[in-house]
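*Asks:* quick one: sequence and predicted model below, then my questions.
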Amino acid sequence: MLGFGTIAKKVFGTPNDRRVKSVRPIVARINALEPEFETLTDTEIVAKTAELRNRAINGESLDDLLPEAFANCREGARRALGLRAFDVQLIGGIFLHQGNIAEMKTGEGKTLVATFPAYLNALTGKGVHIVTVNDYLAKRDADWMGKVFTALGMTTGVVYPRQPDDEKRAAYRADITYATNNELGFDYLRDNMRGSLEDMAQRGHNFAIVDEVDSILIDEARTPLIISGPSQDRSDLYVAIDKVIPEIREEHYTLDEKQRNATFTDEGNEFLEEKLHETGLLPEDQSLYDPESTTVVHHVTNALRAHKLFLKDQQYIVRGGEVVLVDEFTGRMMPGRRLSDGLHQAIEAKEGCKIQPENVTLASVTFQNYFRLYDKLGGMTGTAATEAEEFMSIYGLGVVEIPTNRPIARIDDDDQVYRTAKEKYEAIVETIREAHGKGQPVLVGTTSIEKSEMLSQMLTKATLPHNVLNARQHEQEAQIVADAGKLGAVTIATNMAGRGTDIKLGGNVDFKIMEALEADPEAHPDEVRVRIEAEHATDEQKVKDAGGLYVLATERHESRRIDNQLRGRSGRQGDPGRSSFFLSLEDDLMRIFGSERLDKMLTKLGLQEGEAIVHPWVNKSLERAQAKVEGRNFDIRKQLLKFDDVMNDQRKVIFGQRHEIMGAEDIAEVARDMRHQVIEDMVDTHMPPKTYADQWDSEGLQQAARETLGVDVPVLEWADEDGVDQEVVRERLETAADEYMASKTAQFGPEQMRNIEKQVLLQTIDQKWRDHLLTLEHLRSVVGFRGYAQRDPLNEYKTEAFQLFEIMLDGLRADVTQKLSRIQPLTPEQQEQLIRQLQAQQQAQQKQADAAGAAASEAAAGTPVSGEGAPLVEGFDENDPSTWGNPGRNDPCPCGSGKKFKHCHGRLA
């Protein structure tokens, strides 16, 4: 009997069906325009782009332009690539333009789909970013789809690590820019450390289309992008704090050896505060509980951990005056590995070793907050529906399932559950043997590299030929995955392998041609292509007759999405296929699910060794368990985002201020406002409101004015005058300071003074922001303990982070005012030298940020940091093959990319 929900869906359709149906009239209008656009010449297609661009700039909405733009783009793609987009691809493009995620099954042509909304949104002239998961796919897609955009009269750029600055700026100024998520994020951070607007690469965040959107916005969302560099030398602070620790008694602290943590008791805090006041490490009027004390508390806690939890010759040894960590599992030394967050420095202070500077964060951003900068965001993936709630709540993205061009012919088996892992793997080997025997290609999904290698050993023992693909995304992966559809092929891969590469039944034609030419370099490429394509058609039919690609998963993943991703490798474009999940009660997810009860039940049912239980109920139970785990992971990401949002709001303010300062011709007014605010704060401090003259600290104010403003004014005499109040003193100080700075401007020259003000302001903002980031890191590491006092750590973090931000801004104003007041009029040569010095400091800082960012982006992308990309052959010109030398197909490419020649400049067109 059908439930009410099922009946309603049959009558009214699902919400997703209704959304898809709502855009079909737009598709009909695009199709109706097709005959008209087919008659256009190539020149007229480019002219159509110019016409649409003018209409967009003159205020016509993109929604109104959509049918014509999509029709023009479809015709451009047909001519450039020989690909005519299907209706379902147009539907995907429409939903991307509307700011949604288009869930499209593997093999449905997502790369082409992205060209439609990208072309339409690029008409505004604000640029469109297409985001991929690795550099190979960014370059491949830019090269491939760039032909379409060129045919339409638009420019295409690609961004990659260690790209020359002028080339990178040109890539971002193109109409459509292809880049990885890592490179986009790092460029955003690097841009906001630059000294002038001309040096910035990105030109705003208009519209981004994120390919493999679930991988980038969910799987990688928790990992922040960080540009770090060595901090200032704080050796004295570590040594001074280290001297306090031996005086601490047992009742002053508690240890948690399991979590390797140490905390001070109330009695310990009182003792510590007293000691820190004595040593001058904590100002007399400051308590340990004040927000300004966060950094000192952090260092003292680290020193306590270094003394009480890290023991010499157990967790570390001292060798050659260096603290070297010891691996707790193997007992081996780990030279080069250092503890983070100042803990290693605390141990160095304890042992009397030379204290190495710690790395500090120069800038950081999470993908969650970077991608929320865009005015509009769209995404594509084969699997997003299970995470629809997270996409909507964090990014405001709806998920729309796009129908397939042809019905899916894949057979999805119910899960097979065995009692032990041994039985499961034996059944897997036997199933692979059967499929291989009839020529059916098998893709085996595993959850870890370790398990993939273990299964590989079992297949080797069973004399079954196979390929093993580890989860590193390089072109080697693309080749192995592309060949996974060959007749009788067996490929063991991690669950996420092969994103961005289709598995074609019978193998990949281009790779087969490349192999044939390697074997016989004298052969004519055209003749080889004709022969290989004929052989491929036969192989493809044989694979289809054998049942298509068989996806065999060895375990359920925590996330249904990743299981669906693996399953979706089979059955592309209506091809036959099959998918099965082999599980055991010893699998991680099954243990969470409660395998003990199931084990007892299976024993009662008389399940024999080697037998499996197969039932739809088991699938449903597992899906419920997976949904619970997904929900828990979502909650963790949501909580992390709430903390990061606090810093993100402050980041936007600081980066916005920098941008305004760099763009301003004259910032004298900003400098004056800062000076006046500093004066107001000074007067309020030394002459508090609603107090009498005999309670004022006139001498202190006179001293502060001399130090900070550079003016020597008779505040003591003013205070003795009748009728003088705080307001009068403030006005007199402002007048004196303004006159002093005006005299400086006259001596320096207005233009030079404006330049100096800008450089001083930018440098001070950068330094203060770095120090603030470090303080926030320290606050974040200790604020969790507030939960023990029944206080919400997030609210505590918000409150104190705001207070620290205000303190930072006060310090910024005071520092800028003081630095500008101390600049002395110089000779023209000295003025030039001073400005050059300020600019050199800014450039050095920028170079450090660029180098740190490039190393970080390469590390994030999994590429070696050493390669500078210098050509191996002198005089190499990529447009002139005669300058390439005579490399073999498997030799390194002479361009210096580090790739094999056959995968780089020697690749077949």
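*Replies:* Yes, it's here.

*Asks:* from now on I want contacts and neighbour counts done on CA atoms only, so please keep to that.
*Replies:* Fine.

*Asks:* can you give me the helices for the stretch 401-550 of the chain?
*Replies:* Secondary structure of the stretch 401-550 of the chain (DSSP state H, counting those that start in this stretch): helices located at 421-437, 449-461, 475-482, 509-519, 525-545.

*Asks:* alongside the first one, take a look at this:
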Amino acid sequence: MFARLARAILGTSNDRALKAYRARVPAINALEPQMAALSDEALQAKTPEFRERLAKGETPDSLLPEAFAVCREASKRVLGMRHFDVQLIGGMVLHEGRIAEMKTGEGKTLVATLPAYLNGLTGKGVHLVTVNDYLATRDAGEMGRLYNWLGLTVDTIVYGKTDQQRRDAYAADITYGTNNEFGFDYLRDNMKYSLGEMVQRPFAYAIVDEVDSILIDEARTPLIISGPTDDTSDLYNRVNAVVQGIAQVPENFEKDEKNKTVSLTDAGNEAVSAALTEVGLLEEGDLYDFHNVTLVHHVNQSLRAHTLFSRDVDYIVSRDGKIVIIDEFTGRMMEGRRYSDGLHQALEAKEGVEVQPENQTLASITFQNYFRLYPKLSGMTGTAATEADEFAEIYKLEVVEIPTNLPVSRADSDDEVYRTAREKYEAVANLVQEARERGQPCLVGTTSIEKSELISALLKNKGVPHQVLNARYHESEAGIISQAGRPGAVTIATNMAGRGTDIKLGGNAEMLARATFPGEPDGPEFEARLAEIRREVEESAAKVKASGGLFVIGTERHESRRIDNQLRGRSGRQGDPGASRFFLSLEDDLMRIFGSDRMGGMLEKLGLKEGEAIIHPWINRALEKAQKKVEARNFDTRKNLLKYDDVMNDQRKEVYAQRKSFMHAADVAETVAEMRREVIEDMVAAAIPENAYAEQWDTEGLQSRVLEILGLGLPIVEWGREEGMDESGIRERLLEAADTSYAARAANIGPDRMREVEKSLLLMVFDKVWKDHLLSLDHLRQGIGLRAYGQRDPLNEYKSEAFNLFNAMLGEMREETTRWLMQVNLTPDAPLPSPEPVSFTDLRHPAPESGDPLMGYDEAASEYGAAAPVAARASTLGAEAVDPEDPSTWDRTPRNAPCPCGSGRKYKHCHGRG
């Protein structure tokens, strides 16, 4: 009550923020006559003037009124568009590092030019982040004319560019690109071996378009760059042959669609065990014995593939026989993105296509942690208010709802609820047919390819011409969606694919002209054709407005209100008339999984007949409550996952910062010397514990370790027998012997050459142990939840274990670096150690080049497996220590290198045991 009273008197926080922004608009408008009076040259000269003032100490905030006024005037002259007052407010919101919620059709692309120009003046770089390459290229091309006219440089980061092209793009004042490309460039940069190879410069400011899609929907899955591991495709196919029969019997498994989990029942376990034994996969013991853990993993993933994932809903099989994931929010194909943990391989086996090798993580980051690297971050979208709490808690971003330039006149009808999906779809088809007959365009929103094609079939039966826009036809996405406002047009869109393209009543004149003009779209003939089509579009727009505007028809409610609002918001842009209505049935996923069981009984009591629907505002409110609960649960899930990733993120930032410091350093001689001292001290401390008697010393073990790590055959056992010898004495002798040997090696190839070798080897070893550490963290994360059964907090346990693993990784790095620098036979003309090319992939986008900086082996050596035999580097460095043909030399193999016998296991787990 008091809260409502305070809001009535003082207004909401959003009202107060808007009031402050509106107060600044008159100052910008007052400059308009002055800017309009300037010649083109004088207006363009404002950019160097602003830059000079910034160099003298002024701030971007102090320049805001003038810079916005200059940008608006330039936009009028170059683009023929003048920023509305509400767009100026949107620009101020973005400049201050907040999220601007602006309805569809309010010109968010133009709004972004204001803060982009102002912040681009600093020369530090502005990143405009979009959801796909098409939008990045389109926006950079259209808005780039404005920036270039004002003297700023513009470029794009899209798939397929070389490192040099990317480096040039990041050097521009304003860079457009997709979230995936920006994120993967960051990961790849932190896998490079010199500062000159890196493409990005320090982050300054990012504007994220469709911020809800990128920072929430896509943030559920991390960006992962991976390298191949052992090929187990045969095992996936054999397990699939067993599980596909088991999955046909509902009694064999229990499925929880709400939490998207599935598990075998007792009957299912018995059936799987019997079938696996019959085909020779389960040779001894019980399925859940420790030695069968890999088999259990394959069975579980295959079961998930058969019971939780549906073709044409969650994924499609592409023309070239690849499993391509479908984004559940946009309906777009996620080219190159793969499910992790073997699930993608299980789907490939299920569909009978070639099973690709599994991958091991080489580098990863979540979008949450990537975008938090920017000192200033802002975003814009048509739907952000429903997720305001998440934006505030995760990203420290405040959402400001900006009013529309003209009042919204769209008529939003209450939902219609039917008993069965068949009745619902029939009602949708009938409504579409009625709307088309009166010339009203319809946009029909579906949640999957399967359902869009079902509605398409119904409309074909009724003889209704229509366009289908889903992942199968994404190439023509912009063209289809831009003409969805033509009189009588019917467009079926999967979860608002085509987002980012405006639907104008009557159609898009320029796109129509380009599509129908036979030659190049320029010159007087094209202009004449464009003028003609514009007249036609104006006439069509008048007809559409008379018929009621764009009619948005939702065929299902989504788990998130935001997705429904995105669809509904496509109608009623810039004060246009429009309408929206959602159709539901008790068989819909949301109603079936999250709805009340009493709903069906209630509809039956109401005496609902075949083809009848129940329509009431109470239904809308009940659904909204269900959606709020699902949103809150999904937020908790994302927040919990982020807590675990934050642990890795702290380590990632430390590792990447340390790595960059190595690359920045003129040399790392002092670092490797300190590592050598620490390794020797650790070996001595392990063999000669503090306050231990001489007979308790393990001098034989120490002597063996010194030979293994330092390559020095020293008489440590004899030293231990000397009168008066203690732990410090042995340590000093070891340090002196190691320093003398190392100095001799450095003198042999020359100090300068040694410094280069030290840096290269240090970075290579650093990357190798970091890769192994990521794998250890993956395994830890998968099993840490079981600690809850012991009344221990899994997150605290994960933090503790991850810290211990990190310390162990640093210890292994010191040991490996010391081992290689002390043992590799170096010659003055030997080539520097450098990563050899090998293909690697990322789990969201294919890598643009073949080359894996972390894994030191070429394709021909892939039988060594994912352990990436650093031992194979020895030949590059001129070493002859280990001969794969001579077992007598194998005891000189590093403990973590693959065994020379070819087993694929590490040496310490194979011939180096004992």
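*Replies:* Received the coordinates, thanks. Keep in mind it's a predicted model, so treat the numbers as computed, not measured.

*Asks:* sorry, back to before: just name the most buried of the helices of the stretch 401-550 of structure 1.
*Replies:* helix 475-482 (a mean of 19; mean count of other C-alpha atoms under 10 Å).

*Asks:* quick one: that one to helix 509-519, angle?
*Replies:* 110 degrees (axes from the mean of the first three to the mean of the last three C-alpha atoms, to 10 degrees).

*Asks:* what's the following helix or strand after the lengthiest helix in structure 1?
*Replies:* Longest helix of structure 1, by residue count under DSSP state H: helix 616-663. Next helix or strand after helix 616-663 of structure 1 toward the C-terminus (DSSP states H and E): helix 668-686.

*Asks:* quick one: the longest helix of structure 1 to chain centroid distance?
*Replies:* With C-alpha atoms, centre = their mean, to the nearest Å as the basis, helix 616-663 of structure 1 stands 12 Å off its chain's centre.

*Asks:* one step back: of all the helices of the stretch 401-550 of structure 1, which lies closest to E858 of structure 1?
*Replies:* Closest to E858 of structure 1 of the helices of the stretch 401-550 of structure 1 is helix 475-482 (C-alpha to C-alpha; 15.9 Å).

*Asks:* with structure 2 overlaid, report how far that closest one is off on average.
*Replies:* In this overlay with structure 2, the average offset of helix 475-482 of structure 1 from its partner residues is 1.3 Å by mean C-alpha distance after the TM-score superposition for structure 1.

*Asks:* my read is that F95 of structure 1 contacts V113, right?
*Replies:* No - at 10.4 Å, F95 of structure 1 does not count as touching V113 under the criterion of C-alpha atoms under 8 Å.

*Asks:* from G97 of structure 2, how far out is R372 of structure 2?
*Replies:* As judged by C-alpha to C-alpha, to the nearest Å, R372 of structure 2 and G97 of structure 2 stand 12 Å apart.

*Asks:* more neighbours: which of those two?
*Replies:* Higher neighbour count among R372 of structure 2 and G97: G97, with 21 against 13, using other C-alpha atoms under 10 Å.

*Asks:* now the helices: where do they sit in the stretch 251-400 of structure 2?
*Replies:* With DSSP H, counting those that start in this stretch applied, the stretch 251-400 of structure 2 shows helices at 266-278, 293-307, 343-351, 367-371, 388-395, listed in chain order.

*Asks:* no further questions, thank you.
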